[in-house]
Structures are given as C-alpha cells and as structure tokens.
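Visitor: Here's a sequence, model it:
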Amino acid sequence: MSLSFVLAGGGTAGHVNPLLSTALALRERGGAVRAVGTSEGLEADLVPEAGVELSTIVRVPFPRRPDMDMLRFPVRYRRAVAQATEILGKAGADAVIGFGGYASTPVYRAAKALGVPVVVHEQNAKPGLANRYGARFAEAVALTFDSTPLAARAGVTQTVGLPLRPAIADLARTRARGADAPRLRAAERFGLDPGLPTLLVTGGSLGALHLNDVLTSGLPAIRRAGVQILHLTGRGKDGAVRAALREAGGYGRYRVVDYLLRGMEEAYAAADLVLCRSGAGTVAELCALGLPGFFVPLPIGNGEQERNAADVVAAGGAALVRDRDFDLTAFERDVLPLVGDAARLEAMAAASRGLGHVDAAERLADLAVRIGGEKG
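Guide: Take a look at the predicted model:
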C-alpha cells in the first residue's frame, strides 16, 4: 500500500524547488503527494506546472509589532489551521514534510493535533520561526548545513543537504565523472571559449544591482586581465550593463544574459568560479557541483546568507566578502586573480564538493518514507 505525503511550504522559488524535487523522489518510491501553500507565493504557479496537486490555505504571517495585524492574527491562524486539518484528513496523510514559510506552521499544528508525524526540512543555516516551531514535536529534522542550530526535540536530526532540481543533480553527477560535454554545450550556447577560465556572475532571478555596478566599473581591469565573463544580470537589468560595455568600447569575452528561466545548469557548466549572493539554494548547488564560489551575501534580513556560506568558506571551498566591502578594489584584488589561478580553483572545487549532497532529495524522501511507514 502506498503512503500519502503532504508537503508544506513555498513563497519563493528557493523554497518551492526543494519541495518539488522531494515530491518527485517520493513519487518514484510509490508515494502519493500533495502540496500545501498559499495563493500569493510562487508555488501557486510552479507546483501545478510540475504536475503536483496544490491545496492553498490563507497566508498568515506572524506579526512582529503591535498593530491591527496582531489583532487579526488569532482568527486568521485558526482559519489556516482548520484548512490544513481538512487537507490532511482528505489526503489521508501518513506524514507531513515541511519546508518552512507561511504555509508550514498551520500544517505543523494540524498534523500535531491529528497525530500525523512531521518531518521538518530546514534549508538555511539560521532556522526560521516556522521550522523552529515544528522541530518541537517533529519525528525528524533534516538539515542542509551541518552547522544549523536546529534539532528535533524528541526525534532524529540529520544533515541531508538541499533537494536539488533534477537538472542540477544530473550535472553534478556528470561533472563528478569528469565529462567535458556539458561545458562544451554551454560554451556553444553562450558564445564562450571552453578553453578559457570563466567567471559566472549572478544575482539570481532578480539580479544584484551592487554586483552589476561593480562589474561594470571594473570593465577596464577585466579587459586587461583577459578574463572571460558570463554575466546574468537579473530580469530586465541587462540594459545598463550592455550600455556600459558599449561605452567601454566592447569586450569580446564578456557575455550578458538577463535571466535564465530554465537552463541555469548550463551557466554552471560553463563556469570555473561563481561570483554571487549566498542564498541557501545557491550555496548547496555550488557544493553539489564542486564549483568554487566567491560570495557577497545579501546585506538584509537576519544575516542568514553569511551563515549559509560559513561551512564551505571555512572548508576552503569558497571566499566571502561582505556587501559593504565589495567594491572595485576588492574585485580587482580578490576576484580577478582567482579566475586564472587554476591550482587554487582546483583545491577550492575539491573542498566545495566535499560538502555537497547530490542525493538530498532521495535522502529526504527515504527519511519521510521511514517515518510515514512507522506510523502505519
């Protein structure tokens, strides 16, 4: 008899993609899967597109200051828990897997009331409120990073890594075999020389204006160094970079792309070093791929991006400069020489790969199957 799993989470692609990768792994094990999210998050589009059934509950952010939202919170939260309870009942859930975010807390609460076992997956090095709550009674807590200060109060805790998009996991396995084909295909797609060391610059789908500004101010130095660049500027942010290139007289080894809706694995395949932010997904992907990173953490939030990178930086697989310290001087001093330092990049790649988890989706699915099966 197949087991039934309800996966809760969403909001950003960084939360939805691990959920979907885990759903696929569960299906491969014969499990029935359903996702729970909100209608406002990216899961509203991404989950149905992936062929996974989505049930939505009201979005109930925890109020952080005394205002009208705090007065409305108890009623809205009870409504969300009631909706989650109905979803779990109809699904006949054998286990819940929560990935954090607004949808997870009501689902955790409903699961506890119904006696449905909970598996918490925490992707960040600094856990969020929802997963800290779920860990109090979870049968298992699965971590992306060894250093994350979260543990199941009475259950098991283990590091499984971050469930990767299948295309990224496939590339990681191919790179581990030493195959050159992905790099050659990527070079052809982006118009790069596969024989030259390549710096990939990316700020994710929205881009990172600060990184873009430093790169454009560094065009003379890039030209002098002869470094090959693949710059993913962020959706709609390529115009300023292209204009700066024209004003600088052009540079044939500099390729500009605004955003890759699909095919990020090809950008990774072309790269020898990645200059980027340090969201949990990016850090996990680079480690799985054995790619050296030069991280400039996003300087907002609660400092989770710097913490996400801490393990791989300590291991020697990446370098890090805080956003306020990343300027043209840092770029010329620290980044450009590194692109051409094959020996150091090779050592960094080995250290990064040593922390990678290519099979995180499978490991998380196996954990959930064991927990759900014990219930039955």
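Visitor: contacts, neighbours, all on C-alpha from now
Guide: OK.
Visitor: What residues of stretch 114-127 count as buried?
Guide: Residues of stretch 114-127 classed as buried: 116-127 (neighbour count, 16 or more other CA atoms under 10 Å).
Visitor: between those residues, which is nearest Leu162?
Guide: Comparing the buried residues of stretch 114-127 against Leu162 with CA to CA places Gln123 closest, at 6.3 Å.
Visitor: Can you give me every residue that contacts the residue lying closest to the closest one once chain neighbours are set aside?
Guide: The spatial neighbour of Gln123 that comes closest, neighbours along the chain excluded (CA to CA, 6 or more residues apart in numbering), is Thr144 at 5.1 Å. The contact partners of Thr144, taken as CA atoms under 8 Å, 6 or more residues apart in numbering, are 121-125, 159-162, 284.
Visitor: what's in contact with stretch 2-10?
Guide: 15-16, 19, 23, 30-38, 41-43, 88, 91-104, 107, 369, 372-373.
Visitor: got the buried residues for it?
Guide: For stretch 2-10, burial by neighbour count (16+ other CA under 10 Å) applies to 3-10.
Visitor: same check, this time on stretch 223-240
Guide: Of the residues in stretch 223-240, 223, 226-235, 237-238 count as buried by neighbour count, 16+ other CA under 10 Å.
Visitor: Tabulate the residues you listed (JSON lines), appending secondary structure.
Guide: JSON lines is the format used below for these (DSSP: H, G, I helix; E, B strand; the rest coil):
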{"residue": "Arg223", "secondary structure": "helix"}
{"residue": "Gly226", "secondary structure": "coil"}
{"residue": "Val227", "secondary structure": "coil"}
{"residue": "Gln228", "secondary structure": "strand"}
{"residue": "Ile229", "secondary structure": "strand"}
{"residue": "Leu230", "secondary structure": "strand"}
{"residue": "His231", "secondary structure": "strand"}
{"residue": "Leu232", "secondary structure": "strand"}
{"residue": "Thr233", "secondary structure": "coil"}
{"residue": "Gly234", "secondary structure": "coil"}
{"residue": "Arg235", "secondary structure": "coil"}
{"residue": "Lys237", "secondary structure": "coil"}
{"residue": "Asp238", "secondary structure": "helix"}
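Visitor: Second chain to compare with the first, below:
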Amino acid sequence: MAPTPSTDGAVSVVLAGGGTAGHVSPLLAIAHAIVEQRPGARITAIGTRTGMETRLVPAAGFELRTIDRVPLPRRPSLDLLKLPARFVRAVRQARRIVLDTRADVVVGVGGYVSAPAYLAARSARVPVVIHEANARPGIANRAGARIAARVAVAFEGTKLPGAVPVGMPMRRGIAALDRTAERTSARTSLGLDPDRATLIVTGGSSGAASMNRSLGAAVPGLVAAGVQVLHITGRGKQVPGPDGTPLALPGYHQVEFVDGMERVYAAADLLLARAGAATVSEVSVVGLPAVLVPLPHGNGEQRFNAAGLVRSGGAVLIEDREFTPAWIRDQILPLVTDPARLEAMSRAAYALGVRDADRRMAELILSAAGDRTQ
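Guide: This is a model prediction of the structure:
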C-alpha cells in the first residue's frame, strides 16, 4: 500500500540516517535546504534511540522518529543468527513511518537506519534518493542504489550506478566561511594568540586515541618552536602529562570538544585530522591546509576520501602507523611555519570545494518527489 498523498499539498520528505555526526550533519543541511526551497515542506527524520540524532534533530526543529538499530555483525555470533528477524522488524517500523507521514520521497545518507528505510520505501512505492558521503560506498547505499530514483555522491568517481556528484551538504556557516576575515575573532574565542602560528588537531569521536599519543609526545617541541596547538582530544579523552594530570604547557591547549567547527577552521593555519568525508569536504570548501591521517581500520574509505585533495596539493596524507612524534617534528613543524606553502595549499584546497551541495541535494529530492505526484 502506498502512502495517501497529503491533503494540504505540502511535500513530505523522510530523511534516514544517524549514529554519528558524519550522517546527522548532512541530513540536517539537506533538511534546511528543502525547507528553504519549499516552505511548508514536512520533514521527518528516521534515526535510532542511541545516536547523536536524538539530540541534534529535535534541536534543529525537525521531527525524529526512531527504529531499532540493526548493526551487521562482522563475525559469526548469536547476533548474526538474530539479524534477519531484527532487520525485518526494523523494516516494518520504517514502513509505518513512511505511511504515517504520507511520504512523497525517502532520502538516505547511509548508516544503520538507511537500509530498512530503503526497503520500506520500496514496499510502499515511494521513490528513494541516496546521498553517499564516502568515496568508497557503504553496504546500505550500495544496495539502496539499485532501487533509487536518484543517487548523489560527495566525491567524483564514487562507484554507484547513476551517481551524480553534488558535493557534501554542510551548514552554511561553514560553506560561506571567510577564514581571513574571521581568523582573529575565532582565535580569541578559542583562547588562542591571534598572531601566533596555529596548529589545530582533532581525531574525531572514534579515531583520536593513537593521534593523541603521538601528538602529546611532540607537543613540547612544537611549542618550543613558537607554534601554538589547540588539541581537540575527543569526549572523555585527554593527553596526560608526566604526573598523570592533563598535559599543560604554555601554548598548548587541550579541550574535549569545540562547538562550531567554523571557529576551528578560521583559527587554524594547519589542521591535523582524520580523513572522514565531512572533514575532507569542509577543509576543501574553506580552503584550509590539512595533514590527514586515515583511520587504519574500516574498509579503507578514508584514504579514498582524501585522494583528490592530496593530489591537488591541498593536503598531506600520512598513514597511521607512520604518524609518530618524529614525523610530526620533521614534517608538520616546517609546514605550519611556512606561510608561502600554506597559502599554496589553501588555494589548491579551495578550488576543489563545493559550496552549494545542500541546495543541489534539495533539488534532486524535490524532483524525485515531483515525479511521484505527477
């Protein structure tokens, strides 16, 4: 049974994705762009009860409905035996949402909830639109692309049938950032010296530990050379000093989290980070030189995410196993204190940036919704 069209004529869009900021952030950017292009559009997000979406989606003013989280076990286990029944239940839950909201289109950005949402949409004869953030697609979007009405990708060359490159949907505060104009105020707000060479380090929520260890050992040499370091360690993490308390040195600042990454991008001369799809896309958009350390596990997607930016000269890539205190001393220290090289990297990165991906996605989604109602 297909959903009954809404009686008020407003388009109804169901957006599926959650768990991490890498899924929730583009989902929200897409939602805002749809409402901007089609005032009155009804937006419903599908997530789980344990992901970041439980906080971020309602805070952004959108309705969140949840389904069961159904991860795919990577090894034979009791959970693997329970997978079929759990997955069927999640599909039924997603289908109820699709019918209740009278969805005109279902949009997925990957993650645990997307696959059930795709199948629910298909069973209800509702068109599916997919956005794949990573250069190497995940399982849910590889399967979903086979039934999708539209397939969009963040990176050129992502192998999905019918894929249209649109870039990475992101908040306008990042997409429109002028780093030069905002540098002084951003550094001041973060407690940094406005006039000092600045390295900012972030390892992400799940990939910070090994980066934190190497960076912590290299910090004394960096600050002795006149570089200030803002180290975003990740929630619940810290870099200990010799006495076990958080490492404290003049010019070294460690915090667990920064609200508003545009401040980080404006303040940094150089960013040291993992190569998640959002990070690679955002540093390109704002023209921020970067040293990228791909996560050593997963399906290798982070290395592929970074490939185009590295080829352009906008970033340097170093494997996790090679990211040592000595490498930081020999490679990062000369780079962060070389304004001419940083400027060249900035220009190369900026040339790759796509600053209207949210609008492009909104157009694809509304087009698919229109196909159904015609």
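Visitor: Please state their TM-score.
Guide: Taking TM-score structural alignment, normalised by the length of the second structure as the basis, the two superposed chains have a TM-score of 0.91; 363 aligned residues with a CA RMSD of 2.1 Å.
Visitor: before we move on, the earlier item: possible to save the buried residues of stretch 2-10 of the first structure as JSON lines with secondary structure?
Guide: As requested, those are arranged in JSON lines below (three-state DSSP):
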{"residue": "Leu3", "secondary structure": "coil"}
{"residue": "Ser4", "secondary structure": "strand"}
{"residue": "Phe5", "secondary structure": "strand"}
{"residue": "Val6", "secondary structure": "strand"}
{"residue": "Leu7", "secondary structure": "strand"}
{"residue": "Ala8", "secondary structure": "strand"}
{"residue": "Gly9", "secondary structure": "coil"}
{"residue": "Gly10", "secondary structure": "coil"}
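Visitor: Would you mind giving these as JSON lines with distance to Val296 of the first structure added?
Guide: JSON lines is the format used below for the buried residues of stretch 2-10 of the first structure (distance: CA to CA, whole Å):
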{"residue": "Leu3", "distance to Val296 of the first structure": "42"}
{"residue": "Ser4", "distance to Val296 of the first structure": "41"}
{"residue": "Phe5", "distance to Val296 of the first structure": "37"}
{"residue": "Val6", "distance to Val296 of the first structure": "35"}
{"residue": "Leu7", "distance to Val296 of the first structure": "32"}
{"residue": "Ala8", "distance to Val296 of the first structure": "30"}
{"residue": "Gly9", "distance to Val296 of the first structure": "27"}
{"residue": "Gly10", "distance to Val296 of the first structure": "25"}
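Visitor: Helices of the stretch 101-250 of the first structure, start to end?
Guide: Taking DSSP state H, counting those that start in this stretch to define them, one finds helices in the stretch 101-250 of the first structure at 104-114, 129-134, 166-176, 181-190, 209-217, 219-225, 238-247.
Visitor: just to revisit the earlier point, what's the closest of the buried residues of stretch 114-127 of the first structure to Glu304 of the first structure?
Guide: Minimum separation from Glu304 of the first structure among those (CA to CA) is found for Lys126, which lies at 5.4 Å.
Visitor: and that closest one, what pairs with it in the second structure?
Guide: Aligned against the second structure by TM-score structural alignment, Lys126 of the first structure finds its counterpart in Arg136.
Visitor: got it, and Val141 of the first structure?
Guide: Checking TM-score structural alignment: Val141 of the first structure goes with Val151.
Visitor: thinking that match is in contact with Ala163, fair?
Guide: Yes - in terms of CA atoms under 8 Å, Val151 of the second structure counts as a neighbour of Ala163; the distance is 4.8 Å.
Visitor: Who has more neighbours out of these two?
Guide: Val151 (27 against 20; other CA atoms under 10 Å).
Visitor: residue contacts, that one?
Guide: The contact partners of Val151 of the second structure, taken as CA under 8 Å, 6+ apart, are 129-132, 145, 160-164.
Visitor: Closest to Ala59 of the second structure out of those residues?
Guide: Of all the contacts of Val151 of the second structure, Ala59 of the second structure sits closest to His131, with 22.6 Å by CA to CA.
Visitor: Map Tyr102 of the first structure onto the second structure.
Guide: The alignment partner of Tyr102 of the first structure in the second structure, by TM-score structural alignment, is Tyr112.
Visitor: I meant to write Met68 of the first structure there.
Guide: By TM-score structural alignment, Met68 of the first structure lines up with Leu78.
Visitor: Please apply the same query to Leu54 of the first structure.
Guide: In the second structure, Leu54 of the first structure lines up with Leu64, judged by TM-score structural alignment.
Visitor: and its match, how many neighbours?
Guide: Neighbours of Leu64 of the second structure using other CA under 10 Å come to 21.
Visitor: Next: Ala176 of the second structure.
Guide: Applying other CA under 10 Å, we find 13 residues neighbouring Ala176 of the second structure.
Visitor: from what I can see it touches Asp356, true?
Guide: No - Ala176 of the second structure is beyond contact range of Asp356, at 9.5 Å (criterion: CA under 8 Å).
Visitor: thinking again about what came up before, quick one: the match of Leu54 of the first structure is in a strand?
Guide: Yes - counting by three-state DSSP, Leu64 of the second structure falls inside a strand.
Visitor: That one reaches Pro58, doesn't it?
Guide: Yes - using CA under 8 Å, Leu64 of the second structure makes contact with Pro58 at a distance of 6.6 Å.
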